[in-house]
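A.B. asks: from the sequence below, what's the structure:
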Amino acid sequence: MATQYEISGTTAKGIAGSVERGVAEGALAPGVALPPVRRLADELGVSPGTVATAYKELRQRGIVVTRGRGGTVVAPAPAVASRRPPKVPAGLRDLAGGHPDPALLPALLPPSRLSPGARSHRSAPRLARLEEVVRDWVGADGVPAEHVTFAHGALDLVGRVLSVELRPGDAVAMEDPGYHHLLDLVAALGLRAVPVAVDDAGIRPDDLREALRAGVRAVVFSPRAQNPYGGCFSADRRDALAGVLRAAPEVLVVENDHASEVSGAPLRTVTGAGLRRWVHVRTVSKFLGTDLRWAAAACDPVTLARHDGRLLLTSGWVSHLLQETVHGLMTDADTRALVARARETYALRRTALAGELGARGIASHAVSGMNLWVPVRDESAVVNGLRSHGWWVAAGARFRLASGPGVRITAAGLAPADAARLASDFAAVLGESEATYGG
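C.D. replies: So this is what the prediction gives:
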């Protein structure tokens, strides 16, 4: 739609400044279309090139976005904070958080070797022995491990990679439903999320192909334990996705293997399939401790250089004390045994709940990971109904872009004996609300 705000200026800088003032003052709201280049040039008595330069500057700063035939519009207001889930009401069993069972996490003890004195680690930001552990860790699953780097958690790493590779207004293909913190991160960076549907085998190739045709500059997905849907790449799905991605060599591929060791499924990575720009991300928060804000990545050399260059200019390096802690846990035999037990336990709990729901005619998606995605007609009715039975589950709205409604249930701490009671209560809630399940 045409705007009533009168853009002024005779130079590219002046025109850009006029548009920015209009946005700041609220006269140009998110989604409002700016005049076409030639029309505005005629109105201002300047060359079309001057207006085009102004619009380019505005795009680079994230103030406007270009939507093909839809023209240039004011960008959506970026998220300034993640959509936090509501506080768990007192007295309810929390199945909404997506957290691991604390009983299956190792004790976190500081390493005996502390970094002496005050000195910079910029010249050697990564512990060589931890690098070797990471190379063995990801390499065992078929991920090329020549180039590795570290960050302060998976979101930190993904956010840094996207910020150095893309510009505000660029489009990113995102899983739908997908991890809400990633969806919010993309918005906060001034990027545009393009939804790509998922199923039990992961992100869908045909939908990804359409997103690539629409001009996305990056794609972010999980190869297993997809959150919240639980999908896991099959070999056929991996091969199909690799074929789609090879046809778009300039697109950055971000493979987020966030639950690796406790996903309960093998990794079928696309990173070894001849891609040019890629990064495989892993964190340890799901099996070593939620307070260990550390992530590792294997990637192509260009991505490594760009990520590490930005890291050195900001935080500089990941704490060597934290790296020592991670190294100690990852090389400890007792911790490895505990992680193996956690993996088996989470799989048992997830499949037990899925089986109990299925026995009552309630379909769910839970191929891997700690969560189950249960499609429902009315999210609020189910969440509030289960609340009356003492359960607290996550409404699916914050995970969705264009996909249908559902609820996410975290089964990590739910013993099989409790799964039957939850499933019975779920069935009762569906009956009480007269909802047609899956509608």
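A.B. asks: going forward, measure contacts between C-alpha atoms and count neighbours the same way
C.D. replies: Fine.
A.B. asks: give the contact list for Trp268.
C.D. replies: In this structure residue 268 is Arg, not Trp. Arg268 makes contact with Asp141, Pro223, Phe233, Ser234, Ala235, Arg238, according to CA atoms under 8 Å, 6 or more residues apart in numbering.
A.B. asks: which residue packs closest to Pro177, ignoring adjacent ones?
C.D. replies: Closest residue in space to Pro177, ignoring its immediate chain neighbours: Arg400 at 4.5 Å, by CA to CA, 6 or more residues apart in numbering.
A.B. asks: and Thr351, by the same measure?
C.D. replies: In space, Thr351 comes closest to Ala366 once its chain neighbours are excluded; the distance is 7.3 Å by CA to CA, 6+ apart.
A.B. asks: do you know how far the one you found is from Arg238?
C.D. replies: For Ala366, the distance to Arg238 (CA to CA, to the nearest Å) stands at 18 Å.
A.B. asks: what do you get for Tyr5?
C.D. replies: Summarising the geometry, the distance separating Tyr5 from Arg238, computed by CA to CA, is 50 Å.
A.B. asks: neighbour count winner among these two?
C.D. replies: Relative neighbour count places Arg238 above the other of Tyr5 and Arg238, with 22 against 14, counting by other CA atoms under 10 Å.
A.B. asks: contacts only, for the more buried one.
C.D. replies: Under the criterion of CA under 8 Å, 6+ apart, the neighbours of Arg238 are Arg268, Thr269, Val270.
A.B. asks: the last one - that's part of a strand, no?
C.D. replies: No. Under the criterion used here (DSSP: H, G, I helix; E, B strand; the rest coil), Val270 is coil, not part of a strand.
A.B. asks: identify the residues contacting the closest residue to it other than its chain neighbours.
C.D. replies: Once flanking residues are discounted, Val270 sits nearest to Ala242: 5.7 Å by CA to CA, 6+ apart. With contact taken as CA under 8 Å, 6+ apart, Ala242 is in contact with Val270, Ala273, Leu275.
A.B. asks: one more to line up against the first:
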Amino acid sequence: MSDVLSAIEERLEQPTAKGLATAVSRTIHDGDLAPGAKLPPIREVARQLALSPTTVSAGWALLARAGTIRTEGRRGTTVIDSSRAGPGRYRRVLEHQAPLSLDLSTGVPDATLLPGLTRALAAVRTAGTPGSYLDEPVLPELHRVLLDEWPTREARLTVVDGAMEALDLVSRTCLRLGDRVVVEHPCFPPLLDLLEAVGVEVVGVPLDEGGPEPTAFAAALTASPRAVYLQPRAQNPTGVTMTRARARELAGLVEGTDTLVVEDDSADATSTSAPLSLGAWLPDQTVHVRSFSKSHGPDLRLAAMSGPPEVMGAVLARRQLGQGWSSRLLQRILLSLLTDERSVAEVAAARDEYARRRQAVVNALATRGVAVGGSEGLNIWVPVHDEAAALVRLASQGIGVSPGAPFAVLPEEQGHVRVTVGLVRDGHDALAEAIATAARTQAWGVRAR
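C.D. replies: Got it, this is the predicted structure:
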């Protein structure tokens, strides 16, 4: 440890948080601090470098936001190996060792159920030119349409490049190294990857059929979390949609705290449920994100978000340093899809078809003794006896599904797999038979019973 601190001290030109972060970065670049190495405790760094613990903590926060280090609570702070590109949990969800004839691990919508773009593209003549690079980032017409269906009124609303960008912007502007954050268990792996990169401590709350379990949620709030991340509809991976009564109950628990509620409504128009937000009760504490990827096309890369003025101000200021705004060309296409009667009907038909496909597989599994929870969405969360064995069994039949472990926040006695049944147009009974058999498989090379 003393050698590491000496190497950092040699490169420390300014006794500030930025100066410390720069010195650590140069030490890593020069090879004197290796990826995977543990950094000394904050107080030890402060003592040897004659800095205050506050300065060191702020320097660590800068490094964490830059993706240079990762905090692991009591296990310390580790230098990240930047050569291992890509998110860890998310990669594990999508990686396969062999070719598949039916890949149901992706979580993507069925391309044949997306609304056609012919009419929307026919109305586009040029990419357009803003009056200024500081113009409002949302088309006024699109803003009005979005606000008409937004679950909270008088919201400050903007459009960004997808739900994950929205979550990234909120996380990197509102969270700091060591903050506690409450998430659902199981949770969407890219969000967990993102929170890990920011350097926060994640606290999991289990779900029941109404949403996050209230007693566990209340207990998590006693740790004074900075934020709570929720998926109000068609939660990924479980398909659980929060009831309005549960949303009101959770809002009552959050009220009076400094905790920010961040909602990722990725289901949007593929959901059979009405829009829901804790912002109906907590407008000054709720960030609401709605993605159009599942309903209108992942390659549109668009999502809308709203939140408290101070949060949205910070988000927009940070975004101005990067891309500035989401393509108004794509915004015009989305506006057409949201207002054209035929496009609206196509999205509604897709919603009903996804519901039919999911229910067909769930019913077929139930007849085989496999109970699946949740009520909607493109995915089902299937309990299995042995997760690894189930994955191998299905892969041997050319069927790819996602392992449950990357979604886990809390320890579980039983394994799961996520299956994107929204991609399955027919053959639901045969698929259910394969899944049910895999769910009973006990180990590699052992027959299902």
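A.B. asks: next, the TM-score between them, please.
C.D. replies: Aligned and superposed, the two chains score 0.85 in TM-score terms (TM-score structural alignment, normalised by the length of the first structure); 421 aligned residues with a CA RMSD of 3.1 Å.
A.B. asks: rewinding a little: and the residue nearest to Pro177 of the first structure, what's its match in the second structure?
C.D. replies: In the second structure, the residue matched to Arg400 of the first structure (TM-score structural alignment) is Ala408.
A.B. asks: do you know how far that match is from Arg172 of the second structure?
C.D. replies: For Ala408 of the second structure, the distance to Arg172 of the second structure (CA to CA) stands at 23 Å.
A.B. asks: which one of the contacts of Ala242 of the first structure is nearest to Leu414 of the first structure?
C.D. replies: The shortest gap between Leu414 of the first structure and any of those belongs to Val270, at 32.6 Å (CA to CA).
A.B. asks: wait, doesn't that closest one sit right on Leu241?
C.D. replies: Yes. With contact defined as CA atoms under 8 Å, Val270 of the first structure reaches Leu241; the gap is 7.4 Å.
A.B. asks: so which of these two has more stuff around it?
C.D. replies: Counted by other CA under 10 Å, Val270 of the first structure and Leu241 do not tie: Val270 has more neighbours, with 26 against 22.
A.B. asks: just give me the match in the second structure for the more buried one.
C.D. replies: Per TM-score structural alignment, Val270 of the first structure is aligned with Leu278.
A.B. asks: what ranges does the stretch 1-150 of the second structure have for its helices?
C.D. replies: Taking DSSP state H, counting those that start in this stretch as the criterion, the stretch 1-150 of the second structure carries its helices at 2-10, 17-29, 42-49, 53-65, 88-94, 118-122, 140-148.
A.B. asks: could you dump the ones you listed to a markdown table with distance to Leu321 of the second structure?
C.D. replies: Below are these laid out as a markdown table (distance: least, CA to CA, whole Å):
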| stretch | distance to Leu321 of the second structure |
| --- | --- |
| helix 2-10 | 29 |
| helix 17-29 | 19 |
| helix 42-49 | 31 |
| helix 53-65 | 15 |
| helix 88-94 | 27 |
| helix 118-122 | 30 |
| helix 140-148 | 22 |
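A.B. asks: mind checking which of those helices is nearest Gly178 of the second structure?
C.D. replies: Closest of those to Gly178 of the second structure is helix 53-65, at 8.6 Å (criterion: CA to CA).
A.B. asks: okay, angle between the closest one and helix 42-49 too, please.
C.D. replies: Using axes from the mean of the first three to the mean of the last three CA atoms, to 10 degrees, the interaxial angle of helix 53-65 of the second structure with respect to helix 42-49 works out to 110 degrees.
A.B. asks: may I see the buried residues of helix 53-65 of the second structure?
C.D. replies: Residues of helix 53-65 of the second structure classed as buried by neighbour count (16 or more other CA atoms under 10 Å): Pro53, Thr55, Val56, Ser57, Ala58, Gly59, Trp60, Ala61, Leu62, Leu63, Ala64, Arg65.
A.B. asks: rewinding a little: same check for the contacts of Ala242 of the first structure, but in the second structure.
C.D. replies: When those are mapped onto the second structure and scored by both residues aligned by TM-score structural alignment, their matches' CA atoms under 8 Å, the shared contacts come out as Val270, Ala273.
A.B. asks: now the contacts of Ala242 of the first structure as CSV including distance to Val393 of the first structure?
C.D. replies: Rendered in CSV, the data for those read as follows (distance: CA to CA, whole Å):
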residue, distance to Val393 of the first structure
Val270, 33
Ala273, 38
Leu275, 38
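A.B. asks: returning to what we had before: state the distance from the residue nearest to Val270 of the first structure to Gly9 of the first structure.
C.D. replies: Taking CA to CA as the measure, Ala242 of the first structure falls 48 Å from Gly9 of the first structure.
A.B. asks: same thing with Glu175 of the first structure?
C.D. replies: As for Glu175 of the first structure, its distance to Gly9 of the first structure is 42 Å (criterion: CA to CA).
A.B. asks: neighbour-wise, which of these two wins?
C.D. replies: Between Glu175 of the first structure and Gly9, counted using other CA under 10 Å, Glu175 has the larger neighbour count: 32 against 16.
A.B. asks: would the more buried one count as being in a strand?
C.D. replies: Yes. The assignment for Glu175 of the first structure by three-state DSSP puts it in a strand.
A.B. asks: surely it is in contact with Pro223?
C.D. replies: No. Counting by CA under 8 Å, Glu175 of the first structure stays clear of Pro223, with 11.1 Å between them.
A.B. asks: just give me the longest strand of the second structure.
C.D. replies: With secondary structure taken from DSSP state E, the second structure has its longest strand at strand 201-208.
A.B. asks: where in the first structure does whichever helix or strand comes after it align, residue-wise?
C.D. replies: Downstream of strand 201-208 of the second structure, the next assigned helix or strand under DSSP states H and E is strand 211-212. Matched against the first structure by TM-score structural alignment, strand 211-212 of the second structure falls on residues 202-203.
A.B. asks: can you give me the neighbour number for the residue mapped onto the residue nearest to Thr351 of the first structure from the second structure?
C.D. replies: Structural alignment (TM-score structural alignment) places Ala366 of the first structure against Gly374 in the second structure. When neighbours are defined as other CA under 10 Å, Gly374 of the second structure has 23 of them.
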